[in-house]
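J.: Model the following, please.
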Amino acid sequence: MNSSDASQWMVAMQEEIIALHKNNTWDLVPLPQGRKPIGNKWVFKIKRNGDDQVERYRARLVVKGYAQKEGIDFNEIFSPVVRLTTVRVVLAMCATFNLHLEQLDVKTTFLHGDLEEEIYMLQPEGFEEKEKKNLVCRLNKSLYGLKQAPRCWYKRFDSFIMSLGYNRLNADPCAYFKRFGENGFVILLLYVDYMLVACPNKDHIKELKARLAREFEMKDLGPTNKILGMQIHRDRSNRKICLSQKNYLKKILSRFSMQDCKPISTPLPINFKLSSSMSPSSEEERMKMSRVSYASAVGSLMFAMICTRPDIAQAVGVVSRYMANPGREHWNAVKKILRYIKGSLNVALCYGGSDFLISGYVDSDYVGDLDKSKSTTWYVFTIAGGAVSWVSKL
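T.: Below is the predicted model:
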């Protein structure tokens, strides 16, 4: 509220409060004896588009879920999200069969979930009702921050989409499909509040959007160009779709001061071996290495590896074995991977062509690990010319 953007943040908060009241999220009631209300706080975020331009200011009222007691405030909390393999397979289908691909976003997603437990919360800071300051909010709907909020939303959405005649994919609980006649179908992928819809007939997408809009407050994002921080570049005339993380990888290089490094052509040199004998042996060495963001760098690379970069899977697998006690040589290996990333920022997974063929490849390095005398096995499956599933593990 002291910043130069205070007016934008105020508008964002008021929009959130209006949405909460509109959704009948809570009722003001006296606090029952023996119960303790959970606190809340405002979380602010500037949403940016694919070109890193400011899209909108967003304020969220978030419950302090860490204060919840199991068995009183929550029971089950698990909620699935769509598998990245499924997303890539659907993108390959869209490229090969020239399907329409659109994205949707659910506004105030977790407010749609119906609560099964009795939960009390303090009134939101800055929006307390003057005559009712002694009352607390009894939640009717789930809120951001509640441990069970993702589960409540998934159960609500799942029951609704199944009522429309959609089937859930056995291999992925967040992938739904519906057939229309012999050749018509709609595929819907759900990642929390984000939906990807693929279909050969645009009228079926319009019908689905209309039904969803009647049930939930939706935001139509039009043709897909981004998903989970990955850029989707589509060339419909040549039936090609490319998936990349160029912007994300640039941020990683900048975060670890490697934006001006000298690029190299491979993630790790041939016959390059790491072992635990390279870990620090003295307290002085450990103190030096504790100032290095080793785990953060490996974690950042790991996200790129599971999304769009199978080419660094083996190298990231090797350096991730030494997170507990990394040495100088281990850190140099991480920097080598970053240097390889610098020289391959434009590398992307590309799907397309007329053949929708699945190919699988597997290999092993035969006792390549010096510490445990284990092998690293590796496989990759490709569809329509691009990798959709891969693993490199000890």
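J.: from here on, contacts and neighbour counts on C-alpha atoms
T.: Noted.
J.: any idea how far the residue positioned nearest the centre of the chain lies from Val87?
T.: Centroid-nearest residue in the chain, with Cα atoms, centre = their mean: Leu228, separated by 5.0 Å. For Leu228, the distance to Val87 (Cα to Cα, to the nearest Å) stands at 11 Å.
J.: one more to line up against the first:
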Amino acid sequence: MPGNEHKVCKLVKSLYGLKQAPKQWYQKFDEVVLSSGFLLNQSDKCVYSKFDDSGKGVIVCLYVDDMLIFGTDKNQVDKTKKFLSSRFSMKDMGEVDVILSIKIKRENKGIVITQSYYIEKIFKKFNREDCSPVSSPIDPVEKLMPNTSKPVDQLEYSRAIGCLMYVMTSTRPNIAYAVVLEAYSDASWINHVEDSSSTSGCVFLLGGGAIS
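T.: Predicted coordinates:
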């Protein structure tokens, strides 16, 4: 403001949209959930679980500011909802039907997750609705054709592969070979002098570029 150019605003809390907001939100959520007895999943830092000695328990999955809460006992699920509602401003959306483009079906034998409608949306988006299905991981009768040097839209190709990779990591690991084209791995083979541990690593390449 004219005449007040030397003044600055002091931020007393993180604001939605600022760079530090997601980190502050996760730290707050993590602190609250862990303090109530939940355990953090070491493979996925956004999954928390709490089970009692009888095997009854609740699992909470966090995606940005959306939560998926499920468990073996409805009373414990309701109790978890009540606790979280007392600490955060929440809206209960009821039983989940679709989350992160994954459809959840409840059947007599249990729960089935599928992304068929999402896959159909991918086909439509990239004008591949006339594609014929093939067996995975690779079509055994695939015929390689000479390169005609026809230019390919690299951005569109990358987007299509990205969509397929999301399907692969969520519900369709069987298409991994067709989607992730090259992979290399190596290990140090127990060369640590103190605890005889080894270090391994891998890299996945798509179109010559590292993607994982």
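J.: TM-score of the superposed pair?
T.: With the length set by TM-score structural alignment, normalised by the length of the second structure, the two chains reach a TM-score of 0.73; 185 aligned residues with a Cα RMSD of 3.1 Å.
J.: sorry, back to before: quick one: the residue nearest to the centre of the first structure from Val292 of the first structure, how far?
T.: With Cα to Cα as the criterion, Leu228 of the first structure and Val292 of the first structure are 28 Å apart.
J.: now do Leu104 of the first structure
T.: Going from Leu104 of the first structure to Val292 of the first structure by Cα to Cα gives 40 Å.
J.: So between the two, which is more surrounded?
T.: Leu104 (20 against 15; other Cα atoms under 10 Å).
J.: Surely the more buried one is in a strand?
T.: Yes: assessed by DSSP: H, G, I helix; E, B strand; the rest coil, Leu104 of the first structure belongs to a strand.
J.: That one reaches Met195, doesn't it?
T.: Yes: with contacts counted by Cα atoms under 8 Å, Leu104 of the first structure reaches Met195, the gap being 5.0 Å.
J.: Can you tell me what the residue nearest to the centre of the first structure aligns to in the second structure?
T.: In the second structure, the residue matched to Leu228 of the first structure (TM-score structural alignment) is Leu100.
J.: what do you get for Ser254 of the first structure?
T.: The pairwise alignment with the second structure assigns Ser254 of the first structure to Lys124, based on TM-score structural alignment.
J.: Remind me which helix or strand its match belongs to.
T.: Per DSSP states H and E: Lys124 of the second structure is located in helix 116-125.
J.: Give me the mean distance between that helix and the first structure.
T.: With mean Cα distance after the TM-score superposition for the first structure, helix 116-125 of the second structure departs from the first structure by a mean of 1.4 Å once superposed.
J.: In that helix, which residues are buried?
T.: Tyr118, Ile122 (16 or more other Cα atoms under 10 Å).
J.: now stretch 34-47 of the second structure
T.: Under 16+ other Cα under 10 Å, the buried positions of stretch 34-47 of the second structure are Phe38, Leu39, Leu40, Cys46, Val47.
J.: what residues are up against Thr80 of the second structure?
T.: Counting by Cα atoms under 8 Å, 6 or more residues apart in numbering, Thr80 of the second structure touches Val58.
J.: residue boundaries of the strands in the second structure?
T.: 39-40, 47-51, 57-63, 66-71, 98-99, 102-107, 110-114, 182-187, 200-206, 209-210 (DSSP state E).
J.: residues in the first structure matched by the first one, start to end?
T.: Read that as strand 39-40 of the second structure. Going by TM-score structural alignment: strand 39-40 of the second structure matches residues 167-168.
J.: can you point me to the longest helix in the second structure?
T.: helix 154-170 (DSSP state H).
J.: mean deviation of it from the first structure?
T.: Looks like 2.2 Å for helix 154-170 of the second structure (mean Cα distance after the TM-score superposition for the first structure).
J.: Pull the residues that contact that helix.
T.: Ile102, Gln115, Ile119, Ile122, Phe126, Pro173, Asn174, Ile175, Ala176, Val179, Val180.
J.: now the residues you listed in a markdown table, with distance to Asp53 of the second structure?
T.: A markdown table is the format used below for these (distance: Cα to Cα, whole Å):
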| residue | distance to Asp53 of the second structure |
| --- | --- |
| Ile102 | 31 |
| Gln115 | 35 |
| Ile119 | 41 |
| Ile122 | 44 |
| Phe126 | 50 |
| Pro173 | 33 |
| Asn174 | 36 |
| Ile175 | 39 |
| Ala176 | 38 |
| Val179 | 42 |
| Val180 | 42 |
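J.: Return the members of those classed as buried.
T.: If you count burial by 16+ other Cα under 10 Å, the buried members of the contacts of helix 154-170 of the second structure come out as Ile102, Gln115, Ile122, Ile175, Ala176, Val179, Val180.
J.: Now which residue in the first structure aligns to the fifth one?
T.: Under the alignment (TM-score structural alignment), Ala176 of the second structure pairs with Ala313 of the first structure.
J.: likewise the second one?
T.: In the first structure, Gln115 of the second structure lines up with Gln245, judged by TM-score structural alignment.
J.: hang on, its match packs against Leu228?
T.: No: using Cα under 8 Å, Gln245 of the first structure is not in contact with Leu228; the gap is 9.7 Å.
J.: and Lys121 of the second structure, how far is that from Ser212 of the second structure?
T.: From Lys121 of the second structure to Ser212 of the second structure the distance is 25 Å (Cα to Cα).
J.: Revised request: answer the last question for Asn108 of the second structure.
T.: Look at Asn108 of the second structure and Ser212 of the second structure: by Cα to Cα, they are 38 Å apart.
J.: Among these two, which residue is more densely surrounded?
T.: Higher neighbour count among Asn108 of the second structure and Ser212: Ser212, with 10 against 5, using other Cα under 10 Å.
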